[in-house]
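S.K.: just coords:
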C-alpha cells in the first residue's frame, strides 16, 4: 500500500515545502558520511588498526549503499518517499551508534560498513532528487536537481568542520553519537514528502509501464549504459578524496587541520558548482557538460600531485574539485529523467548510482590497500586521472532524448 492510498492527495503538493524539507534531509544524510575521513586516524590509533581495515569498512559502506540504492528506489517508487527515508534514518543512526562502540574489525565492518551503507541508501539525496522530479515541471527539473545536490554539499561543508571540532572537543565516539541523534530529524522532515509516488501524466509519464518493463527498457538503451559506466568514475574520485585526502595532506607534512579545511572547502564550492551545473544542464547538452567536468577533474588531479605541496595548493585543489564534485549529479539524474521520464526515476537512477558506488568501493579500498603496501597514494591518484579521461570520452556520445515510448507520445 502506497502513501497515496493512506494519504490521498486531493490537491497538488506544496512544492516549496517539499523543496525546503528535502534539502534539509539531503544535508543531514550527506553530512555524517562526508566526515568519515576524520575518524580515520583516531579510530585506527585507538584500536591499533591498519589503514586498510578502516578503509575496507568505508569501502563496504559505499558498496552496500550502491547495492541497496536500486532497492531503496523501488521502495520509494512503490510505497512512497516518507517510509523509505524514515527507515533509512533509523538504520543510519543505529549504525553510527554501533560504530562508536566497535571493538573489532568485524564489528566496524558491520556497523560502519553494512548498517550505515544501508542507512545512507534509504535516506540519500538521490531519493530526494527523485521526489523533486515528481513535483516540478520538466523545465524546472535541472535546477531543482541542482538545488537538492547543493544541499548535500552544504551538509559536507557543515559537517566537516563540525566533525573535526567535535572529535577534538569531546572525542570521536561521542561525535558519532551526536551525529546519530541529528539523523532522527529526518523522519519528521520527510512528512512533507508524503504523497503519491507516481508522477501525473502531464509531467511526461508516457504510457503506463511496469517496473520490469522500465528496467528492460533502460538496460536496452545504449546511452543509459554509457551513463552508468561513466558514473563509476565519479564514485571513484569522490570516495577516495573524501576518505584519503585528510591523511594524505598529513603525510605531506602539513598540519592535519588543512584536511578539515580542504573537505569543508570542497563542500562549500560544491554548493555553487551544483547550482551552476543545474543551470547549465537545463540549457546546454548534459552529456557534453559531463565530459567537460571529468576532463577538468583529470587536469586538477594531475596538477595537484605534480606541484610542491603547500597550504595554497591544497586550497586551490579543494576549490577546483569542489566546483567539479557533485556537479555531475544534476546532469546525470537529468539525463535519466529526459530519457525515461520521472515515473521510475528513483529506481533507474538507483542502478546508475550503484555503478557510482562500485567506483567508491574501489577508490576507498584501493587507497588503503595500496598505501599499506607501498607507503604512497601515488598509484591511486594516477588511476583517478586515467579514469577521468575515460569518463570524458564515454559521456560524449550519450544522446539526450526521450526513448521511443516517450518520443512517440510527444509526437501525438
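M.R.: Looks like it arrived, so ask away. As the structure is a prediction and not an experimental result, all values here were calculated from the model.

S.K.: Please make it C-alpha for all contacts and neighbour counts, starting now.
M.R.: Will do.

S.K.: OK, contacts around residue 121?
M.R.: 64, 65, 66, 68, 69, 72, 88 (C-alpha atoms under 8 Å, 6 or more residues apart in numbering).

S.K.: which non-adjacent residue is nearest residue 304?
M.R.: Of all residues not flanking residue 304 in the chain, residue 317 sits nearest, at 6.3 Å (C-alpha to C-alpha, 6 or more residues apart in numbering).

S.K.: Quickly find the element holding that neighbour.
M.R.: helix 311-324 (DSSP states H and E).

S.K.: tell me which strands and helices the helix or strand following that helix is in contact with?
M.R.: Once helix 311-324 ends, the next helix or strand along the chain (criterion: DSSP H and E) is helix 329-340. Contacts defined by 3 or more C-alpha pairs under 8 Å, 6 or more residues apart in numbering; DSSP states H and E place helix 329-340 against helix 141-170, helix 222-251, helix 257-281, helix 286-306, helix 345-374.

S.K.: Would you format those as JSON lines with distance to residue 380 and mean neighbour count included?
M.R.: Formatted as JSON lines, the helices and strands packed on helix 329-340 follow (distance: least, C-alpha to C-alpha, whole Å; neighbours: other C-alpha atoms under 10 Å):
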{"stretch": "helix 141-170", "distance to residue 380": "23", "mean neighbour count": "25"}
{"stretch": "helix 222-251", "distance to residue 380": "8", "mean neighbour count": "22"}
{"stretch": "helix 257-281", "distance to residue 380": "18", "mean neighbour count": "25"}
{"stretch": "helix 286-306", "distance to residue 380": "11", "mean neighbour count": "20"}
{"stretch": "helix 345-374", "distance to residue 380": "6", "mean neighbour count": "24"}
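
S.K.: try this one side by side with the last:
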C-alpha cells in the first residue's frame, strides 16, 4: 500500500493512459455489433466487413513498431495526440460510409493507424516509464484493468443506439466517446518529463535501433513469445468480430451480443489485475502459456453445443478473465529483457505477430463462414493452434539452455 501511495505524483499519467486505452480498445472491440445492420444497409458481404477489420489489425500491427521507434526520437506526446485525433476521424468516416471504400478507410486504415499510437503497446510503455520496477507488473495489470472498462460502456451503448436509431447513430455515439481520448492522451504524454532509469546489467537492448533489433531477433525467449502472440490475436479478434454474427445465426437475441462483450470487459478487469499481480511473482512466459491453453479449452466447451444465453454469458465471463491478462505479462517481459528505452519498439515488433493473427481471425473467419455457412472449422483451427502455442510457450519457459544451467549451478 505504501508503494501505491508513493505513486501519487504519477496518478494523472497512469489514469490518462488507462482512459486512452479503455476507449481505444473498447470502441474498436465493439464494432462487430454493427456488422449485421451495416452489411445489409451497404449491400456488402460479411467477408468485406471483416476484410476492413483485418486491414485495421494489419495496419495496427505493422505500424506499432514504427510508432515505438518514433517515441524514442520524438517522445510520446505527438504520437498519442495524433493517434487519438485520427481515431475520431476514422469513426466519422465509417458513420458516413455509403459503400465498402469508406468502411475500409475509416474502420480499417484510420483506426488501424490510430491503434498503433493509442492502444496497449504505447499505453503500457507510458505506465512502465512512470513507475519503479518492483511494482511495474502490478501497475501494468491495473492500467490494463481500467482499460477494460471501455467495452462495458461501448457494447451496450452501441447496441442500444443501433437498435433504436440504426448503426450510423451507434458509430456517431462511438465517435463522441472517442473525443475523450484527446485529454487522456495529453495527460498520459506528461510521462515525457520523466527520465529513463539507468540501464540494468541484465537488459540486452543495446544503445542503437540496429542493436536493439538484432538483440530481439536473436533472443530465443522473445522469439517464442512473439510467435505464440500470433495465436492470441487470432482467437480474440475472431470472437469480437464474429460472435455477434454467430449468435444471430443461432437465433439469439441481438442484445445478448452486447451483454457478452460487456461481460468480457467486466471480467477482463479481474483478469488483468490478477495476471499483473501474478506476473510480479511467477514466470511471465509460463503464465502466458497457461492463458493460451485455458482459452482453447473454454472455446471448445462453448462451441461444441448450441449456445444459450446462460452458456454464452458464462463463456464470455471466463474468456474475459483470460482476455487481456497477456498485456501486462508481455509488456513486463519485454521491459525486463530489453529495458524501457526499447520497450515501445520491441513490444511493437511482437505485436506485428499478434496482429497477423488478428488479421487471420477476422478475415479468415469471414471467408470460412461465407464458404461453409458455419463457424465450425474456424473455431476448430483456433483451438488447435491455441493448444499448440500454449504447450510450446510453457515448455520453453521451463527449459533452460545447458550453458545457463551450468552458470546457475556454478
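M.R.: Yes, it's here. Just so you know, these numbers come straight off a predicted model, no measurement behind them.

S.K.: returning to that earlier point: let's have the helices and strands packed on helix 329-340 of the first structure in CSV, adding distance to residue 123 of the first structure.
M.R.: Shown next, in CSV, are those (distance: least, C-alpha to C-alpha, whole Å):
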stretch, distance to residue 123 of the first structure
helix 141-170, 12
helix 222-251, 18
helix 257-281, 19
helix 286-306, 26
helix 345-374, 12
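
S.K.: on that earlier part again, what's the helix holding residue 317 of the first structure aligned against in the second structure?
M.R.: The aligned range for helix 311-324 of the first structure in the second structure is 309-322, by TM-score structural alignment.

S.K.: same deal with stretch 240-256 of the first structure?
M.R.: So stretch 240-256 of the first structure sits over residues 238-254 in the second structure, by TM-score structural alignment.

S.K.: what's that stretch in contact with?
M.R.: Outside stretch 238-254 of the second structure, the residues within contact range by C-alpha under 8 Å, 6+ apart are 29-33, 35-36, 50, 256-257, 261, 306-309, 358, 361-362, 365-366, 375.

S.K.: now swap in stretch 384-401 of the first structure and tell me
M.R.: By C-alpha under 8 Å, 6+ apart, the residues outside stretch 384-401 of the first structure that reach it are 222-224, 226-227, 229-231, 233, 236-237, 285-288, 290-295, 297-299, 301-302, 335, 338-339, 407.

S.K.: Can you mark which positions in that stretch are buried?
M.R.: 384-385, 387-396, 398-400 (16 or more other C-alpha atoms under 10 Å).

S.K.: quick one: the helices in the stretch 51-200 of the second structure?
M.R.: Under the criterion DSSP state H, counting those that start in this stretch, the stretch 51-200 of the second structure contains helices at 77-95, 100-103, 111-118, 120-130, 136-146, 149-165, 167-178, 181-188.

S.K.: after superposition, how close is the fifth one to the first structure?
M.R.: Think helix 136-146 of the second structure. Its matched residues in the first structure lie on average 1.2 Å from helix 136-146 of the second structure after superposition (mean C-alpha distance after the TM-score superposition for the first structure).

S.K.: what's the residue closest to the geometric middle of the second structure?
M.R.: residue 120 (6.0 Å; C-alpha atoms, centre = their mean).

S.K.: That one matches what in the first structure?
M.R.: So, by TM-score structural alignment, residue 120 of the second structure is matched to residue 125.

S.K.: How about the contacts made by the closest residue in space to its match that isn't next to it in sequence?
M.R.: Spatial nearest neighbour of residue 125 of the first structure, chain neighbours left out: residue 26 (4.7 Å); criterion: C-alpha to C-alpha, 6+ apart. Under the criterion of C-alpha under 8 Å, 6+ apart, the neighbours of residue 26 of the first structure are 124, 125, 128, 148, 149, 151, 152, 155.

S.K.: at 6 Å what do you get?
M.R.: 125, 151, 152 (C-alpha atoms under 6 Å, 6 or more residues apart in numbering).

S.K.: What helix or strand is it located in?
M.R.: Residue 26 of the first structure belongs to helix 15-34, assigned by DSSP H and E.

S.K.: so where in the second structure does that helix end up aligned?
M.R.: Helix 15-34 of the first structure covers residues 10-29 of the second structure once aligned (TM-score structural alignment).

S.K.: next one: stretch 358-366 of the first structure
M.R.: Against the second structure, stretch 358-366 of the first structure falls on residues 356-364 (TM-score structural alignment).

S.K.: what's in contact with the matching stretch?
M.R.: 50, 51, 54, 57, 230, 231, 233, 234, 237, 238.

S.K.: now for residue 207 of the second structure: what does it line up with in the first structure?
M.R.: Superposed on the first structure with TM-score structural alignment, residue 207 of the second structure falls opposite residue 209.

S.K.: now swap in residue 148 of the second structure and tell me
M.R.: Per TM-score structural alignment, residue 148 of the second structure is aligned with residue 153.

S.K.: who touches that match in this structure?
M.R.: Contacts of residue 153 of the first structure (C-alpha under 6 Å, 6+ apart): 267, 270, 271.
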